[in-house]
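In: structure, please.
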Amino acid sequence: MQKLTDYTDYAEAQQHWSPKKLWELFDGDENSLNIAHECIDRHATDASRVAITVVHANGPDEILTYREISQDSSRFAHYLAAQGVAPGDRVAVMLEPSKAFYTALFGIIKTGAIAVPMFTLFGPDAMRLRIEDCRPKLLLTNPEKAAMAKNLQEVGIQIIDDTFLTGLTQFPDTFKAETRASDLAIFQYTSGTTRELPDAIRHTHKALVTLMVAALYGTGLRPGDKFFCPSSPAWGHGLWHGTLAPLALGLSIGAYAGKFNASRLLQALSTHRFTNMSAAATHYRMMRNSPEINQHEYYFNKLSFTGEPIDSSTESFIEGLFKTSICSMYGTTEIGVILVSYPGASDFPVKHGSLGKPIPGGIVEVQDAEGRPCPPNVVGEMKVMRRNEWVATKDLGRIDEDGYFYHAGRADDVIISAGWTMSAVEIEDTLLKHPDIREAAVIGVPDALRGQVVKAFVISTRPGDDTFTSEIQDFVRAQLSQHEYPRHVAFPTELPKTPAGKIHRKKLREQEVAFKPVDTQPQNEHATQ
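Out: The predicted model follows:
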């Protein structure tokens, strides 16, 4: 009997997909399903089968087999049970990708407890807010973060290091997981600020089954792929799309630990001959800017990105270098993936700049303010049908005559100036075509005459002087239109980003809250904001 993994084309996806077919990819059912079993234990029969290659920013690569993770996580599950951790208890994990991280993550899930991944770069406020929100029984972390957490109330802290892992050998190396599909498995926090803690998304074990739609058609995972995702498993992309989905299919995957270094990543991609990669647009831009980008041989046949739109110049560069199309995968932590570009499908032309088309069985529309479908090339809000109701994505978009969707920015990223409606995403894309601009972000700032005007924040190795400012403004005028150029240009040393790597326009807007009348002449701001 053929499974969904046997089909690769777009037409086949539309014909054969069904919820029942998704379940055929797993051992479990509604009454008995456990993420750790599906992702690790069932693939551990071959002792030499490589599960994860951890690329460390500083240090050698770490090779972990399915058998090793299965046994270590089972021992860890017994340890947790001995500590009184029961099904439904929360256990926070604040570790970089490593043997310790995967041992802890899958050990927690085996016991029926709820794993709460936490970003290792969180400061004390961000850590405290999440700990107070989810109230874990244990926090598993390293010595540095343990010291930062010492004042937290009612949470046990356990340092997971080599000594601790060695001590686990006293426990049995098998553990029978007993969870239902509807049991909670993971709490996932989205990347918000410490002042506005986002709600934890509560995932059940069944979420792994639903996830496979994005895995098959968003990242194009198929048996035989060597898959890499550089995003942190503290976030949705790195955990679900980068870790759980490919492991559920028994693939050999790669993860990145430590401070991101594009040159280190490129070396590992070549050395280990990865064939499929899903990354944030920021990762691709950083790879493009690496001086070592052309010093390696690459083996990709599928590429995807998510999180934010990729600028057209980076898209073209990466495709030329890696010799394959880069495919969009669009969704949010709350609603999941809804638009994909079907990597690996020979009958699906990938359109530059598009978000692709709906997942099999998905219904997505661009609607106007009254909830009516917008005609082609008219911007509205993207909505998805769920349980016979339209759910807003809070993103703007449009469709073309062929049914491809295009992103037009967040609803709050639209800039209205003197009656003109402008897209921050479109202006940023144009700025990034300038050969001397490495990164760019655009927001609207108050203006006494026009209501708002465009302000650009530019990262460049060139001095941010009046000459460069005028050149940037002329460049945008020539590429877009006379009214869309940035009347203000700032040259900060870096751009604020969310922990997931997206440009944090909200923080930029917060820096501009004070209303100031703006001169109508072109502006240059030598900023370090």
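In: only C-alpha atoms from now on, for both contacts and neighbour counts.
Out: Noted.
In: buried set for the longest strand seen in the chain?
Out: Longest strand in the chain, counting residues (DSSP state E): strand 389-399. Residues of strand 389-399 classed as buried: 390, 392-393, 395-399 (neighbour count, 16 or more other C-alpha atoms under 10 Å).
In: let's see this one next, to set against the first:
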Amino acid sequence: MTSHRSEAIQALLAERESTIDEIWRAAEERLDRPLSEGLNTAHEACDRWARDRSRIAIIVRHPDGRSERWTFAELSHASSRMATALTAAGLKPGDRFAALLGQGVEAFICALAAWRAGLIYMPMFVGFGPDAVAERLRSGRPEAVVVDHRYREVLEKARLLLDHDPKIYTVTGEGGRGLLVGDRSLWAEIDRHTASAGTAVTAPGDAATLMYTSGTTGAPKGCIQPHSMVLSLQPFVRHAFALLPSDLLFTGANPGWSYGLHVTGTAVMAQGRPAVIYTGDFDARAWLRVMAEERVTYAAGAPTAFRRVVQAARQVGLPTSLRGASCAGEPLDAPLAEAWHVLAGSDLQDGYGQSESAMVLANLAYDPHPAVPGALSSVVPGFYVGLVDDDGNEQQEQGIIALRSPRYQASTGYWNAPHLWDARWRGEWFLTGDLARRDEQGRWHFIGRDDDLIVTSGYNVGPTEVENIILAHPGVQEAAVVAAPDPARGNVVRAVIVPNGTDLQARIAADVRDAVKQHLGRHAAPKVIDFVDALPRTETGKIRRNVLREQHSGD
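Out: Below you'll find the predicted structure:
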């Protein structure tokens, strides 16, 4: 076993010396069928592995202790039945099938059913309120929506704001709870239809998923993600997660977003690897218990979740089976990275990507160079990533993260908004809108969104770098840095802090200013520091910097 593992690691390291063309040629050869015969996510992520009828795809753990083990064959059969039901209900290739589902096998059954029927799957985050759900439904105009009974009331309120009436499939609770008049029971529909639906022949560039952005920088945009998504994510999963046949992944990512549905979902399934999901509300101790009981070897989630896992693990410890972990979705700050390393003895790997681009920067597995907390070490094999200015001119030290002529990109455009997609391009460069700097060793340091950059007295200050320093203070639980208007300087740096414990706020403020001056310079030190009970966040946990910018000091 040790010999095979060593050989696999050496092969992975050798692959990183390949050219971009060689990376993608090898990725294409790992598919079950030649691209000339088409590419359908349902086949690649499920059916090809269903030939081994005992192969586990998903382990579902519930808060009450119940567990389910789903094989690829069972997923294939159930999703084929659901595809038959959708076709019988009148849905046609190209129609949208929306979902308001949390962690659970239903999200993957419905996604697979949509793809095999030639539909476009349209996931939505379960934390959205009625207005956010209605906004996405008005844009995508799905023919049908599947909803968990826990979110049926939210969907009903959203329906009142629509000018069309999609069919509703409900995942009912105990005793049929959540099923309203006119609804169809998801599991009843699956049970009463046969697995007669074939898999649609789709091209790699055909639309598979309509994934809406979180809307933190404006109205949510619908990213059109093609069936080749399983290709665009293959290098990241191979080189960051680096899962071996003996590995078992735990994913805490919600399937309403790309990271949960695709990165830790279908991209892992496409390698024939199993994953563990937990259906309850977030509970750090429950995560640790499930990982320990299932002998999980690798975990993936958001930094916000890992912060609470670290707090819980300081009391109960980490599972002894856990060899590694990875996070994405928001910046990984240095204090969290260091705290994890102390507990785990291994790095909490960082990954960067977007629904529009794919996962393109990461701390790769088995990197011989030491990790620097809060920095991304490498470009994911298969991509050319650079720093450019707003005109697309390449920069050496700091600029907008951009992809040059990506072979397989996560999205092909924005739904009903081609002008917004075109605005992201500067010739061969696709601009992410995120700022970063590169150090002398080539590591990438995330600065923040282009529109979050603080310009004060002629200096550019990235909020993330200041936040990393503030978060290292033991008296700080959370922090956000934004610009505050100043008549003399135009803007000054404002820090909004959630204190941790009973430290005097005046002492925290003085310490924070001194630390930022020492590490980044006087220009970056917060001139305004406010203390609050909680930071405004989106439903996904991202800080609403626009809300903080609009607030007056001391609010």
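In: now the TM-score, please.
Out: Superposed pair, TM-score by TM-score structural alignment, normalised by the length of the first structure: 0.88. Supporting alignment: 509 aligned residues with a C-alpha RMSD of 2.8 Å.
In: other SSEs contacting the longest strand of the first structure?
Out: strand 364-367, strand 380-386, strand 405-410 (3 or more C-alpha pairs under 8 Å, 6 or more residues apart in numbering; DSSP states H and E).
In: make a markdown table out of the ones you listed and add distance to residue 499 of the first structure and mean neighbour count.
Out: Output for these, formatted as a markdown table (distance: least, C-alpha to C-alpha, whole Å; neighbours: other C-alpha atoms under 10 Å):
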| stretch | distance to residue 499 of the first structure | mean neighbour count |
| --- | --- | --- |
| strand 364-367 | 28 | 22 |
| strand 380-386 | 25 | 20 |
| strand 405-410 | 18 | 22 |
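In: so which of those strands is nearest residue 108 of the first structure?
Out: Nearest to residue 108 of the first structure among those is strand 380-386 (31.1 Å), distances taken as C-alpha to C-alpha.
In: how about the helices and strands packed on strand 389-399 of the first structure in JSON lines, adding distance to residue 316 of the first structure?
Out: Compiled in JSON lines, those are given as follows (distance: least, C-alpha to C-alpha, whole Å):
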{"stretch": "strand 364-367", "distance to residue 316 of the first structure": "27"}
{"stretch": "strand 380-386", "distance to residue 316 of the first structure": "26"}
{"stretch": "strand 405-410", "distance to residue 316 of the first structure": "17"}
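In: the longest strand of the first structure vs the second structure - mean distance after superposition?
Out: The superposed strand 389-399 of the first structure is, by mean C-alpha distance after the TM-score superposition for the first structure, a mean 1.9 Å from where its aligned residues fall in the second structure.
In: and the angle for that strand with strand 405-410?
Out: Relative orientation of strand 389-399 of the first structure versus strand 405-410 (axes from the mean of the first three to the mean of the last three C-alpha atoms, to 10 degrees): 100 degrees.
In: and for the aligned residue in the second structure for residue 417 of the first structure, the neighbour number?
Out: By TM-score structural alignment, residue 417 of the first structure lines up with residue 456 in the second structure. For residue 456 of the second structure, the count of nearby residues is 20 (other C-alpha atoms under 10 Å).
In: please apply the same query to residue 284 of the second structure.
Out: By other C-alpha under 10 Å, neighbour count at residue 284 of the second structure equals 17.
In: follow-up on the earlier one: tell me which of the helices and strands packed on strand 389-399 of the first structure sits nearest to residue 46 of the first structure.
Out: Nearest to residue 46 of the first structure, of these and by C-alpha to C-alpha, is strand 380-386 at 40.8 Å.
In: okay, the closest one sits on what stretch of the second structure?
Out: Taking TM-score structural alignment, strand 380-386 of the first structure hits residues 399-405 over in the second structure.
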